[in-house]
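Visitor: With the sequence up front, the predicted model follows.
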Amino acid sequence: MGGDVNDAYRIDTDGEPRFLLVQPGRTAEFYAAEIAGLEAFEAAGITAPKVLGNGVIDGDAYLLLDYLEEGQGSQRELGQLVAKMHLTHEPGNLFGFGLPHEGGDISFNNEWTDSWSELFVERRLDHLRDRIVAENLWSEDDAEKYLQVRQVITDALEEHRSVASLLHGDLWAGNYMFLSDGRPALFDPSPLYGDREFDLGATTVFGGFTEDFYDAYQQEYPLNEGAWRRIRFYRLYLLMVHLAKFGGTYANSVEKSMDDILNR
């Protein structure tokens, strides 16, 4: 746990291991959305670290969690767990969250809306496009290609009825683990209520999820027609996040992702 955003430490208090995340130079509110996500997981019966404390020490924000002992487990059970999370729906089918997404250097507006396309395309993809262009990571041709891709995405989402599911928001292989008793657990959420295909798109970018995962997910919560075509939209999103954060290393991957969307 910790990723590329936080400083992360194992500490012992009263003989018990704890997990400490530190974000230098931030207020305690930096962790507000993550805490809310972990609490939403707990309410939904999703195995995740419990929040033990949050505050500021010497000008640095911290989040104290219980320590999860790592073991080995089943991708099928992981698929079932993710499906269970996605079966937790926002009662009014509204998309968003009560708090914004605050990343280390990228933030997103999570204000509630009844339009998934507004939240995903206008507030996330367009925001990333603006940052990528401002940092001179795209040529004019790249920006024009994005507009073509954007049209494909908005047209497809207009035809698809999205359901507001509880999402992890950053579901790559570095944000799950198997516990010492074999149970799967999720951590480091960037929570929102959104189309579940958003999370599944993230699982396809860097590996770490097997066919057993997808088969078990499909059995628990079958995907709608055209899902795997739309999942490519969320692959593009995650690659654009990495282009914005880490620069040109991801330029070719983003270009290939856009071409894939346009050519099918």
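Guide: Happy to help now that I have it. Numbering: from 1, shown residues only.

Visitor: switch to C-alpha atoms for all contacts and neighbour counts from now on
Guide: Fine.

Visitor: can you give me the strands in the stretch 151-264 of the chain?
Guide: 165-167, 176-178, 184-186, 192-194 (DSSP state E, counting those that start in this stretch).

Visitor: What's the local residue count around residue 180?
Guide: Residue 180 has 13 neighbouring residues, counting by other Cα atoms under 10 Å.

Visitor: Repeat that for the one 5 residues further on.
Guide: For residue 185, the neighbour count with other Cα under 10 Å is 20.

Visitor: just to revisit the earlier point, turn the strands of the stretch 151-264 of the chain into JSON lines, columns for distance to residue 123.
Guide: Supplementary listing: the strands of the stretch 151-264 of the chain in JSON lines, determined by distance: least, Cα to Cα, whole Å:
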{"stretch": "strand 165-167", "distance to residue 123": "17"}
{"stretch": "strand 176-178", "distance to residue 123": "26"}
{"stretch": "strand 184-186", "distance to residue 123": "25"}
{"stretch": "strand 192-194", "distance to residue 123": "13"}
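
Visitor: Select, out of those, the one closest to residue 64.
Guide: Checking those against residue 64 by Cα to Cα gives strand 184-186 as the closest, at 16.1 Å.

Visitor: this is the other structure I want to compare:
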Amino acid sequence: MNRPGGLGGLAADVSALLGRDVGDPVPLGGGSVCTAARLGGPAGHDAVFAKTLDGAPDGFFTAEAAGLRLLAATGTVAVPEVWAADRYTLVLEWIEPGPATPSQAERLGRELAALHGVRAASWGTAGPGFIGRLPLPSPAGTPPAAPEQWADFHAEYRLLPFLRRAADGGAMAPADVRAVERVCALLPRIAGAPEPPALIHGDLWSGNVLFAADGRARLVDPAAQGGRPEADLAMLELFGCPQLPRILAAYEEVRPVPGRRERVALHQLHPLLVHAALFGGHYGAAAGTAAREALSRA
């Protein structure tokens, strides 16, 4: 029997994973990849959050679950508890949304700074990784871990694969492709001082920051990996976030990053290329603009 798709399949999966009937799903908006819903939870809990993706690639939801557990294990940032994950479904603790208060934003900034103080074993992911529905490529063999290896890793595994996807899909003009390729060639010179890999969220746009009714923001939907902390902050700035100035000010009180302002466009290039590959539209031109700004500020 084929698994039903959409919300019907999601409710069936959650019931099977939790071992009880969870009732009818209440659909949730806000995402651009998965179908998500609020469902009744087991005894002692009012609800769970669950999401599904028809045709999800192998490891898609288990990688997300692993990323959430990795972030939680640092004891720095708050994430929803993972209740279950399988081929088609991820089930998380329900977090009641709340207002983006200044105190919550400032706490998040300090917690992000603490997260970025955690060393990662290497650049990139140890196992399968995804951003949106796209796979995050990983080097074969021994993963790079030396501070000076970031530029080559970032160009080969975080910029060029998504540039090729976007260009092949018709989302990049030739001049914009050349600008990104120029950034990749010059990355060792424009990346700033070498630093060891830090654990980062990896997909930190505002939709993955859940301000909560209990007063502590949660991070969701990570592409957790070893990276440069500036990437998380640049992505928050790229798409905006409630109380963003307070988040950044609190972060920088704990963990100032010299020269970060000059490298924002550089670190926004990866998410822009991902969006160009996924959605086309204006994102290809925006990636070209970011590449030229990164070159001009070098």
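Guide: On my side now, so go ahead. In this text, all values refer to a predicted model and were calculated from it rather than measured experimentally.

Visitor: Please state their TM-score.
Guide: With the length set by TM-score structural alignment, normalised by the length of the first structure, the two chains reach a TM-score of 0.89; 256 aligned residues with a Cα RMSD of 2.0 Å.

Visitor: Nearest to residue 115 of the first structure among the strands of the stretch 151-264 of the first structure would be which one?
Guide: Closest of the strands of the stretch 151-264 of the first structure to residue 115 of the first structure is strand 192-194, at 9.6 Å (criterion: Cα to Cα).

Visitor: that older thread, of the strands of the stretch 151-264 of the first structure, which is nearest residue 209 of the first structure?
Guide: Closest approach to residue 209 of the first structure among the strands of the stretch 151-264 of the first structure is made by strand 176-178 (10.2 Å; Cα to Cα).

Visitor: Run through the helices of the first structure in chain order.
Guide: Under the criterion DSSP state H, helices of the first structure are mapped to 32-43, 75-86, 116-117, 126-134, 140-159, 197-203, 211-220, 227-246, 251-262.

Visitor: Check which helices and strands the fifth one sits against.
Guide: It refers to helix 140-159 of the first structure. Contact here means 3 or more Cα pairs under 8 Å, 6 or more residues apart in numbering; DSSP states H and E; on that basis helix 140-159 of the first structure packs against helix 116-117, helix 126-134, helix 227-246, helix 251-262.

Visitor: wait, which of the ones you listed is closest to residue 16 of the first structure?
Guide: Evaluated over these, closeness to residue 16 of the first structure peaks at helix 227-246, with 35.8 Å, by Cα to Cα.

Visitor: could you list every residue that touches residue 295 of the second structure?
Guide: By Cα atoms under 8 Å, 6 or more residues apart in numbering, the contact list for residue 295 of the second structure reads 183, 190.

Visitor: picking that back up, would you reformat the helices of the first structure as TSV and include distance to residue 106 of the first structure?
Guide: Putting the helices of the first structure into TSV (distance: least, Cα to Cα, whole Å) gives the following:
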stretch	distance to residue 106 of the first structure
helix 32-43	14
helix 75-86	25
helix 116-117	20
helix 126-134	9
helix 140-159	20
helix 197-203	17
helix 211-220	29
helix 227-246	8
helix 251-262	18
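
Visitor: wait, which of those helices is closest to residue 96 of the first structure?
Guide: Counting by Cα to Cα, residue 96 of the first structure lies closest to helix 116-117 out of these; the figure is 8.5 Å.

Visitor: What's residue 252 of the second structure aligned with over in the first structure?
Guide: Alignment note: residue 252 of the second structure maps to residue 218 in the first structure; criterion TM-score structural alignment.

Visitor: just residue 217 of the second structure next, same as before
Guide: By TM-score structural alignment, residue 217 of the second structure lines up with residue 184.

Visitor: Now do that match against residue 137 of the first structure, distance only.
Guide: Computed as Cα to Cα, to the nearest Å, the residue 184 of the first structure to residue 137 of the first structure distance reads 38 Å.
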